[in-house]
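> Build me a model from this:
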Amino acid sequence: MTSMTTNQPARSLSPTVRVQRLAFLIFERPDLDLAVRFLVDFGLEVCFRSDDLVLLRGVGSAPYCYRLQRGRKACFVGLGFEVASSAELAHVANAVPGASDVEPISDHAGGHRVILTDPSGFRVEIVHGQACEPALANRDALPLNINGGSVRIDAPQRPPVQPPEILRLGHVVLEVADFQRTSGWYCEHLGLVPSDVLLLPDGSPAVAFMRLDLRAQPADHHSLALAQGFAPLYSHSAYEVVDTDAIGMGQRVLHERGWKHAWGVGRHILGSQIFDYWRDPWGDKHEHYCDGDLYTIDRPTGFHPATRDAMSQWGQKMPPSFTKPKLSLSAIIALIRNLRRSPDLSLRKLVTLARLFG
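As a prediction, the model looks like this:
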């Protein structure tokens, strides 16, 4: 695909810091029991619980990847990134406008954090020094007899019928009205690098898939993706599982337990993940995935036209319901407000986005 010239998010040569890991997501829910029931069926493990807080983890050594806080209504609050040193944490506190002071974290993992707010209003916690946990037992990827190979002899495939073990949090996708300012903030202050950008017919960006800058160490194709929308909204989050059988078993278990399917199974084009999406009790999408692309810092940014066909290589095409926004009075008010104030948003652009993805 040919590159197009426009004011894209671009890697910063000297960012404030280069974050090392997408550490956790923060949600508020009015019913913690119901939220936990879905997440455990999805494959996460509860590692801490109080009346107003639940922390959930995968099987890796990260202390947790999902923070549930009791709230009056269901909403996505923000995300956390880890930095490599206390000096970098102090630098964030001093260098990023609006940053909090460095403060201790009161949950069981400990460590310290700086609280930021991105240009779209999402809470961003930069953390260091959280205690690692012992990894939990999980099955290996199943050996496959493929392409004439005979690696599995006298050994039938019998993966357990249970929720798939979540290896780790992979990425989160957010919709924003102020696309340029928000994507530039993550590149300038956190060192994120755009891996691929989807472009609208006028050359403006529709989606930017951004990875961590780990230099020569391979990083996920994206840890954060930002999509042009009419308001700051959560789109989905993704959690890695060990193989395609784990994705298939997850689909069976979640179907049998009555949860709502959103899209899949298929394989993405940008990022290449094999995916399956599910909705939690409030309609928020959660993705099982495996076999995602890994890029080093040497990989240049790719620019591609935004189309519905750019979403998957095989499997069901993305259904219109996948990107349909939740209509509410607050959403309509946000739409009108952002049409008036956001330099990245126009009625024409919204019509184009609805035609391409609606």
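
> Every contact and neighbour count from this point should use C-alpha atoms.
Noted.

> just checking, Gly78 touches Ile126?
No - counting by CA atoms under 8 Å, Gly78 stays clear of Ile126, with 11.2 Å between them.

> Those two: which is more packed in?
Between Gly78 and Ile126, counted using other CA atoms under 10 Å, Ile126 has the larger neighbour count: 26 against 22.

> Show me where the stretch 151-300 of the chain has its strands.
Remark: strands assigned in the stretch 151-300 of the chain by DSSP state E, counting those that start in this stretch are 168-176, 193-199, 205-211, 219-220, 224-228, 233-240, 260-267, 274-279, 285-290, 294-295.

> would you list those strands in JSON lines and tack on mean neighbour count and distance to Arg70?
Listed next are those as JSON lines, based on neighbours: other CA atoms under 10 Å; distance: least, CA to CA, whole Å:
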{"stretch": "strand 168-176", "mean neighbour count": "24", "distance to Arg70": "21"}
{"stretch": "strand 193-199", "mean neighbour count": "25", "distance to Arg70": "34"}
{"stretch": "strand 205-211", "mean neighbour count": "26", "distance to Arg70": "30"}
{"stretch": "strand 219-220", "mean neighbour count": "20", "distance to Arg70": "31"}
{"stretch": "strand 224-228", "mean neighbour count": "24", "distance to Arg70": "25"}
{"stretch": "strand 233-240", "mean neighbour count": "21", "distance to Arg70": "18"}
{"stretch": "strand 260-267", "mean neighbour count": "20", "distance to Arg70": "23"}
{"stretch": "strand 274-279", "mean neighbour count": "23", "distance to Arg70": "19"}
{"stretch": "strand 285-290", "mean neighbour count": "25", "distance to Arg70": "19"}
{"stretch": "strand 294-295", "mean neighbour count": "18", "distance to Arg70": "36"}
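
> and Phe357, which of those strands is closest to it?
Taking CA to CA as the criterion, Phe357 comes closest to strand 205-211 out of these, the separation being 10.5 Å.

> another one to check against the first:
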Amino acid sequence: MKTKAAVLTQTNQSLEIEELEIPTLKEGQVLVKIAFSGVCHSQLNEVRGLKGVDNFLPHTLGHEGSGIVQEVGPGVKKVTEGNTVILTWIKGNGFDIPSTTYRRNDGSVVNSGAISTFMNYAVVSENRVIPVSNEHSLRELPLLGCAIPTGAGIVFNTAKINKGETVAVFGVGGVGLSAIIGARLREAKSIIAIDIFNHKLELARNLGATHTINFKEQDIAACLNEITHNAGLDFSIEASGNRKAMELAFNSIRTGGGLCVIAGNLPAGETISINPIELIKGKQIVGSWGGETQPDKDIPIYLNLYKTGKLKLNSLITQTYKLEEINQALDELEKGMLGRGLIEMT
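So this is what the prediction gives:
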């Protein structure tokens, strides 16, 4: 059996759509027919070579999606053939099978991790799939595989933001917008969206931001001081992967307990600078790994919020592409044109 897949053969080059032979399933693996895949900044960083030396070339990509189980390998108990599933890069329950390989028509190998979604059919590890009812829209489910668990998860699990508190989100792409939604659900008093694109700031306001600031056009520190009456933020969330934004996010929180959460990725080798005296004064800075999400416990919670209309996933989706348009999707993501883009498999 064969699949079409977007393959990264060399960093800083376009992905190539190739036909690959699907391997026989090993213990703990699941074959999924992919319906939709999200396009995340992580894949853009991989393609552009910003994560450093890539030792796994050539390889497949994609880490959030939706689809239908076609076959299960030995020992798999979490899902069965015909189940609708959400695919997520965040490890859940079940077998953890870290890698697999596909073969080109000439016999050469294409590597893959525990999950890939830029393809029609994908072999994934059991612990990267979450079974859900088939009543749900396959189009919207991919957002529950990365964007929502990471962004809203930072609000719910990492920062534990409460009613009446203040938070600024630096960078309102898929993860940042999800953090805005999470802060609204937690009834934060001031929810401040910060970005360089006005159309994304408008989307953030529609999703719950109480204030918006253009990073290029306005004085961030002055604006935040005005909003917080010089008290500083209770929380800041950095989701842009920009060094200056990370430093501003930390500097903007209040002394005596303010928390800065870093979710964005800097290019390999790049670092940030903070003044240790600010730590002594009680400012805190932490990173977040997927919003500290436990997929088998947390994704059903987000799914219920979606079912009850409190989590409007469709509002995050700004463009849908075909697999053959994957390079266009990455280019438009890089240009700041997307909230969350989707790849529809046909």
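
> TM-score of the superposition?
Overlay of the two chains. TM-score (TM-score structural alignment, normalised by the length of the second structure): 0.23; 137 aligned residues with a CA RMSD of 7.0 Å.

> want to throw the strands of the stretch 151-300 of the first structure into JSON lines with distance to Phe27 of the first structure?
Written out in JSON lines, the entries for the strands of the stretch 151-300 of the first structure read as follows (distance: least, CA to CA, whole Å):
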{"stretch": "strand 168-176", "distance to Phe27 of the first structure": "12"}
{"stretch": "strand 193-199", "distance to Phe27 of the first structure": "25"}
{"stretch": "strand 205-211", "distance to Phe27 of the first structure": "22"}
{"stretch": "strand 219-220", "distance to Phe27 of the first structure": "23"}
{"stretch": "strand 224-228", "distance to Phe27 of the first structure": "16"}
{"stretch": "strand 233-240", "distance to Phe27 of the first structure": "10"}
{"stretch": "strand 260-267", "distance to Phe27 of the first structure": "19"}
{"stretch": "strand 274-279", "distance to Phe27 of the first structure": "14"}
{"stretch": "strand 285-290", "distance to Phe27 of the first structure": "13"}
{"stretch": "strand 294-295", "distance to Phe27 of the first structure": "28"}
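
> Quick one: end-to-end length of stretch 341-350 of the first structure, please.
Distance between the boundary residues of stretch 341-350 of the first structure (CA to CA, to the nearest Å) amounts to 15 Å.

> Quick one: name whatever helix or strand follows the host helix or strand of Leu68 of the first structure.
Using DSSP states H and E, the secondary-structure element containing Leu68 of the first structure is strand 66-70. Taking DSSP H and E as the definition, the helix or strand that follows strand 66-70 of the first structure towards the C-terminus is strand 75-82.

> so the nearest residue to Ser178 of the second structure once chain neighbours are set aside is in which element?
Excluding the flanking residues, the one nearest Ser178 of the second structure by CA to CA, 6 or more residues apart in numbering is Gly151, at 4.6 Å. Here Gly151 of the second structure sits within helix 147-153, counting by DSSP H and E.

> how deep is Val351 of the first structure tucked in, by neighbour count?
Val351 of the first structure sits with 11 neighbouring residues when counted by other CA under 10 Å.

> Relative to Arg341 of the first structure, how far out is it?
Val351 of the first structure sits 18 Å away from Arg341 of the first structure, taking CA to CA as the criterion.

> what number of residues lie near Leu347 of the first structure?
Leu347 of the first structure, neighbours per other CA under 10 Å, totals 13.

> The closest residue in space to it that isn't next to it in sequence and Arg252 of the first structure, how far apart?
Leaving out its chain neighbours, the residue that sits closest to Leu347 of the first structure by CA to CA, 6+ apart is Leu339, at 7.1 Å. Separation of Leu339 of the first structure from Arg252 of the first structure (CA to CA) stands at 42 Å.

> okay, these two: which has more neighbours?
Of the pair Leu339 of the first structure and Arg252, Leu339 is the one with more neighbours under other CA under 10 Å, namely 17 against 14.

> That one against Leu350, yeah?
No - the pair Leu339 of the first structure and Leu350 fails to qualify as a contact (CA under 8 Å) at a distance of 9.5 Å.

> returning to what we had before: list the helices and strands the helix holding Gly151 of the second structure packs on?
Helices and strands touching helix 147-153 of the second structure, as assessed by 3 or more CA pairs under 8 Å, 6 or more residues apart in numbering; DSSP states H and E, comprise helix 174-185, helix 295-307.

> mind checking which of those helices is nearest Glu247 of the second structure?
Distances from Glu247 of the second structure to each of those were compared using CA to CA; the shortest belongs to helix 174-185, at 16.7 Å.

> Can you say which of the helices and strands packed on helix 147-153 of the second structure is packed in most?
Mean neighbour counts were taken over those using mean count of other CA atoms under 10 Å, and the top value, a mean of 28, falls to helix 174-185.
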